[in-house]
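Participant: give me coordinates for this.
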Amino acid sequence: MEKLPMNESVRPMQLVWFRDDLRTTDNPALASALSSGPVMALFILDEKSPGIRALGSASKWWLHHSLESLQESLAEIGIPLILRQGPAEAAIREIVEQSQTRAVHWNRRYGHAERMVDAQIKAELNAAGIPTRSHAGTLLHEPWELLTKNGTGYKAFTPFYNALRNSEIRPPLPSPAPQQPIAAGQLPSSDALDSLELLPNAATWTEGLAQRWEPGEPAARERFQCVLESIAGNYPETHDRPDLDGTSALSPALRWGHLSAHELWDALGRLASAHPQCADGATAMRRQLAWRDFCWHLYYHHPQLPDRNLRSSFDHFDWAWPEQDARIAQQVRLWQQGRTGFGLVDAGMKQLWQTGWMHNRVRMVAASLLVKNLQVHWKVGERWFWDTLVDADIASNSANWQWVAGSGADAAPYFRVFNPEMQAKKFDPQGSYVAHFAPLAAEPIVDLKQSRLDALEAYEQMKLRPGAI
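Facilitator: Modelled structure (predicted):
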């Protein structure tokens, strides 16, 4: 990009590039831009840049409606939203050349491929005389800020969490004030939202998503308030119960940035101070929020996390793959369809298909059945969750699947195999969750006792293979 001349007839603009931060409140990139001049906003659907993983179907549905909501929220403060698709580098270059952009602002991303894209764009813009301003707006702490005494990233959650809670976390930013609207003639062209083709062709599949969720910042803030008023106090007793509304259910809002992690952390702290009876619940919820940071911390320091076992010894495990075995392929299909014969797992998988979300306790149980009782590679389950979860993010999805498989950091011991029948008795004691999502029992696809013994034997054999640790 050549150094761009200034057109004195056009007002200089501040460009805010939205990515996974689709909100106006506590958005550092937006706040910085508004303090510097007139602002226009940009979102790029980039599935073409090297290494960028295409979104899953449920995520695309969520994104479509989130962009509709963001457009309305930005319009309320006088900011137009421009939509583009294709490689981000080309889109940014075209936007800058079509407008009088004075500076480009964004909140940082932490995936390796995304960081490479951002670095290339930053270098190109700086060479053209257009400064870039990157901000910390996604995580509680930057992954390079919290390190062990040896200067490396953490691999265990508890010491990471202790370091996080003992560190200084910035307070939320004030809500932005409206700016004077920008004349349409000064704006670059925008793609139509429908042209991004984010909505699945099978409209019937998304009916359940629409009944369960309202994507966007306003709905996220309503749920946020509900969590503070009625859920956080009882969180330690209810968050493991899929039959109750006992979790925050804010994971999609955090994944898409409708809600700031800083704001949630701060609000939970104030709740604990003002209402001591809620302190345990607020602390427990903060701990779950820290798990999200930990997953991104792992991914930043180990970019291979979505593709390779973090513990190399698991490279020697004889995983099953549906592409290589017809029987395994059939078992995986039954698992995906919620027809395993184990009520808690089937209810979770049907909840996932109907709503794009699954209770976290049930996610662990369903994942354990796949990777331990059936000995199917964790990447098979990770791919399915990536396509069907509205809150799918690459760090949490990969880290949590590896945690269950035993191949990741701070992983569950390989000998821990969740028993779905015992888990159901403990966490769905009245059977109401299973009755709601999976009332019709199916024939069990595997013997729990024998498959557990087979899995443990396979893990022992893995340890004996040459090169295994």
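Participant: from now on I want contacts and neighbour counts done on CA atoms only, so please keep to that.
Facilitator: Noted.
Participant: stretch 44-57: end-to-end distance?
Facilitator: Terminal residues of stretch 44-57 are spaced 17 Å apart (Cα to Cα, to the nearest Å).
Participant: tell me which residues of that stretch come out buried.
Facilitator: 44-46, 49, 55-57 (16 or more other Cα atoms under 10 Å).
Participant: swap in stretch 443-460?
Facilitator: The neighbour-count check on stretch 443-460 (16+ other Cα under 10 Å) flags 446, 448, 451-452, 454-456, 458-459 as buried.
Participant: with stretch 219-235 instead?
Facilitator: 219-221, 223-224, 227-228, 231-235.
Participant: same question, stretch 408-426
Facilitator: For stretch 408-426, by 16+ other Cα under 10 Å, it's 408-409, 411-412, 414, 417-420, 423-424.
Participant: again with stretch 315-330
Facilitator: Buried, per 16+ other Cα under 10 Å, within stretch 315-330: 316-317, 320-322, 328-329.
Participant: now distance to W378 too, for those, in a markdown table please.
Facilitator: Formatted as a markdown table, the buried residues of stretch 315-330 follow (distance: Cα to Cα, whole Å):
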| residue | distance to W378 |
| --- | --- |
| H316 | 14 |
| F317 | 11 |
| A320 | 10 |
| W321 | 10 |
| P322 | 12 |
| I328 | 13 |
| A329 | 14 |
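Participant: the closest residue to C278 other than its chain neighbours in helix, strand or coil?
Facilitator: Distance criterion Cα to Cα, 6 or more residues apart in numbering; nearest residue to C278, sequence neighbours excluded, is G233 at 4.2 Å. Recorded secondary structure, G233: helix (DSSP: H, G, I helix; E, B strand; the rest coil).
Participant: residue contacts, G233?
Facilitator: Applying Cα atoms under 8 Å, 6 or more residues apart in numbering to G233 gives the contacts 277-282.
Participant: can you flag the buried ones in those residues?
Facilitator: The neighbour-count test (16+ other Cα under 10 Å) marks 278-282 as buried among these.
Participant: which element is E142 on?
Facilitator: Following DSSP states H and E, there is no helix or strand that holds E142.
Participant: wait, it touches A136, no?
Facilitator: Yes - using Cα atoms under 8 Å, E142 is in contact with A136, at 7.0 Å.
Participant: one more, please, to line up against the first structure:
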Amino acid sequence: MTPAIVWFRNDLRLRDHPALQAALKAGLAPLPVYIHAPHEEGDWAPGAASNAWRHRALVALDADLRRRGSRLHVFAGDSLATLQAVAAATGATAVFWHRRHEPAVEERDSRIRRTLHRQGLRAEAHNGHLLFEPWQLATRNGDPFRVFTPFWKAALAAWNPPRVQPAPTALPTFGAVPGEVPLDALGLPPRRGWDARFWDPRFLDRWTPGEQGAVAALGRFTQERVHGYDKGRDVPARSLTSRLSPHLHFGEIAPWRVIDALVGNTAPEQRAAYVRELGWREFAHHVLHHFPHTTDTNFNRRFDDFEWAEPAPATLDAWQQGRTGVPIVDAGMRELWATGWMHNRVRMVVASYLTKHLRIHWRDGARWFWDTLVDADLANNTLGWQWVAGTGVDAAPYFRVFNPVLQARRFDPDGTYIAHWVPELRGLPAAARHAPWEAGAADEAARSGYPRRPLVGMAEGRRDALAALSRMKA
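Facilitator: A predicted model of the protein is given here:
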């Protein structure tokens, strides 16, 4: 059989893999290739937590391939040059891959496809990541959507998810290809091992990268967590979220397989609530494709004149380290550091505190999340930060300032989540954990090593944020 390169990127699975299936349907022998080329991803090369996950996901993919008679061929360097060299060395006549929609990657992939075509190679990009490609949905005027609700209505009207497809039972074997490198040579895992807790089996919230880990996470969600999801997903002390986000980002599971698993054994209202969250993921990629500048600049250009505070290193460090003196914020930031993930409700709270109370630019928060989240996804990260900051599409207005104390009292009423991640406050009564300084417990918290007062108080931060907004409008 004639070889065909299947170029793996953020699609580290064998089930529901349109590029792999296309090679097989064409009667070609799939040659699995991974090329490490972070220098081609512009200003948003993968962060440290993403690299730690990617290493383990690639190990898992290679093991899955070997069980079928194949293996993953790993390279490092320029993608186009590598694909050309591999094709020349193996006699491959085609290259198949899945589209990505990050601006720098889209531009690179278009250039690669044109060049391969000119050289007589079959070069095909498929959709292996989304329910809808960004150009498939448009307003009645043919414009991209800027508001989620009409976008989602259009998506539901055009609903036609692909059918799930099993993984191939067997794949052809290839010998060594010139230029291959060992996976360990990529240097993806951190040298100091700060990610050890991410994977430690002693913790219930540990991660298992790879397709098998994704399938297991989906099983736990559909069997245990989805029941009561519509209300329980906002409670950070309860394990009712799917925790599928890193598996979806790295393409270890297809979104249509997730939906397929929910059909038939999930109450309609719970299923609809979760699928709507997948809809936000779709919307994020739609927005990023049509407005690629939003990774670094405000969608609402009026905020170019907003008076962001100069991010004093000590203040930004305190936020990053979970030392702001606001318990729910600190709990979230410590959960992020310990696990590479943060509950979605808490993500909004910590982002609001940074951009509203501290008035630090959303880009500083987005960069920190990018480096520390195992599910760091450029589309979702950009949309989320601009939404909270009030600068993006369909954004929460800037004047809507989350009060983190009220958020904690509403969604962590017993302070269980706070006590878990901020052990200095475990000895306080539950009602005092949300705001020790308001409950007369500041001294007791300080004796345990916790800040006596917040960096910026709730009323003070709201007042200054709204004053800055007024000056911008003027």
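Participant: make JSON lines out of the buried residues of stretch 443-460 of the first structure and add distance to M13 of the first structure and secondary structure.
Facilitator: Shown next, in JSON lines, are these (distance: Cα to Cα, whole Å; DSSP: H, G, I helix; E, B strand; the rest coil):
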{"residue": "V446", "distance to M13 of the first structure": "61", "secondary structure": "coil"}
{"residue": "L448", "distance to M13 of the first structure": "62", "secondary structure": "helix"}
{"residue": "S451", "distance to M13 of the first structure": "62", "secondary structure": "helix"}
{"residue": "R452", "distance to M13 of the first structure": "61", "secondary structure": "helix"}
{"residue": "D454", "distance to M13 of the first structure": "63", "secondary structure": "helix"}
{"residue": "A455", "distance to M13 of the first structure": "60", "secondary structure": "helix"}
{"residue": "L456", "distance to M13 of the first structure": "61", "secondary structure": "helix"}
{"residue": "A458", "distance to M13 of the first structure": "61", "secondary structure": "helix"}
{"residue": "Y459", "distance to M13 of the first structure": "59", "secondary structure": "helix"}
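Participant: kindly indicate which of the residues you listed lies nearest W353 of the first structure.
Facilitator: V446 (22.1 Å; Cα to Cα).
Participant: spatially central residue in the first structure, please.
Facilitator: D393 (3.0 Å; Cα atoms, centre = their mean).
Participant: grab the nearest non-local neighbour of it.
Facilitator: Nearest-residue entry for D393 of the first structure: R255, 6.5 Å, with adjacent residues in sequence omitted and distances by Cα to Cα, 6+ apart.
Participant: now check the second structure for the residue matching the one you found.
Facilitator: With TM-score structural alignment as the criterion, R255 of the first structure lines up with H249 in the second structure.
Participant: what's the burial count for that match?
Facilitator: Here the count is done by other Cα atoms under 10 Å, and H249 of the second structure has 22 residues near it.
Participant: same deal with L464 of the first structure?
Facilitator: Counted with other Cα under 10 Å, the neighbours of L464 of the first structure add up to 12.
Participant: do the same with L147 of the first structure
Facilitator: L147 of the first structure: 16 neighbours (other Cα under 10 Å).
Participant: ok, now L188 of the second structure?
Facilitator: The burial count for L188 of the second structure: 19, using other Cα under 10 Å.
Participant: my guess is it contacts L58. True?
Facilitator: No - look at L188 of the second structure against L58 with Cα under 8 Å: they stay out of range, at 10.5 Å.
Participant: residues contacting D412 of the second structure?
Facilitator: 235-237, 418.
Participant: what lines up with K372 of the first structure in the second structure?
Facilitator: By TM-score structural alignment, K372 of the first structure lines up with K356.
Participant: all helices of the stretch 1-150 of the first structure, in order?
Facilitator: Here the stretch 1-150 of the first structure has its helices, by DSSP state H, counting those that start in this stretch, at 28-34, 57-76, 88-98, 112-127.
Participant: which other helices and strands does the second one contact?
Facilitator: Contact analysis of helix 57-76 of the first structure by 3 or more Cα pairs under 8 Å, 6 or more residues apart in numbering; DSSP states H and E lists helix 217-226, helix 378-388 as its packing neighbours.
Participant: contact partners of the first one?
Facilitator: Outside of helix 217-226 of the first structure, the residues that reach it under the criterion Cα under 8 Å, 6+ apart are 22-24, 66, 69-70, 73, 248, 250, 253, 258-259, 264.
Participant: mind doing that once more with 10 Å?
Facilitator: 21-25, 66, 69-70, 73, 213-214, 227, 229, 231-232, 248-254, 256-259, 263-264, 267 (Cα atoms under 10 Å, 6 or more residues apart in numbering).
Participant: with the second structure superposed, average distance for it?
Facilitator: Compared with the second structure after fitting, helix 217-226 of the first structure has a mean deviation of 0.7 Å; criterion: mean Cα distance after the TM-score superposition for the first structure.
Participant: mean offset of the helix or strand following that helix relative to the second structure (after superposition)
Facilitator: Where DSSP H and E defines the elements, the next helix or strand beyond helix 217-226 of the first structure is helix 235-238. Compared with the second structure after the fit, helix 235-238 of the first structure shows a mean deviation of 1.0 Å (mean Cα distance after the TM-score superposition for the first structure).
Participant: what about the longest helix in the second structure?
Facilitator: helix 268-290 (DSSP state H).
Participant: helices or strands next to that one in the packing?
Facilitator: The contact analysis (3 or more Cα pairs under 10 Å, 6 or more residues apart in numbering; DSSP states H and E) places helix 268-290 of the second structure against helix 103-118, helix 148-157, helix 229-232, helix 245-249, helix 255-262, helix 378-389.
Participant: mind putting the buried residues of stretch 219-235 of the first structure in a markdown table, distance to P181 of the first structure included?
Facilitator: Formatted as a markdown table, those follow (distance: Cα to Cα, whole Å):
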| residue | distance to P181 of the first structure |
| --- | --- |
| A219 | 25 |
| A220 | 26 |
| R221 | 25 |
| R223 | 30 |
| F224 | 30 |
| V227 | 35 |
| L228 | 35 |
| I231 | 40 |
| A232 | 40 |
| G233 | 43 |
| N234 | 45 |
| Y235 | 43 |
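Participant: I'd say A158 of the second structure and E133 touch.
Facilitator: No - taking contacts as Cα atoms under 10 Å, A158 of the second structure lies outside contact range of E133: 12.0 Å.
Participant: whereabouts in the first structure does stretch 317-329 of the second structure align?
Facilitator: Aligned by TM-score structural alignment, stretch 317-329 of the second structure falls on residues 333-345 of the first structure.
Participant: can you point out the buried residues in that stretch?
Facilitator: So for stretch 333-345 of the first structure, counting by 16+ other Cα under 10 Å, buried means 334-336, 338-345.
Participant: pretty sure the match of R255 of the first structure contacts L373?
Facilitator: No - contact between H249 of the second structure and L373 fails when scored by Cα under 10 Å: they sit 11.2 Å apart.
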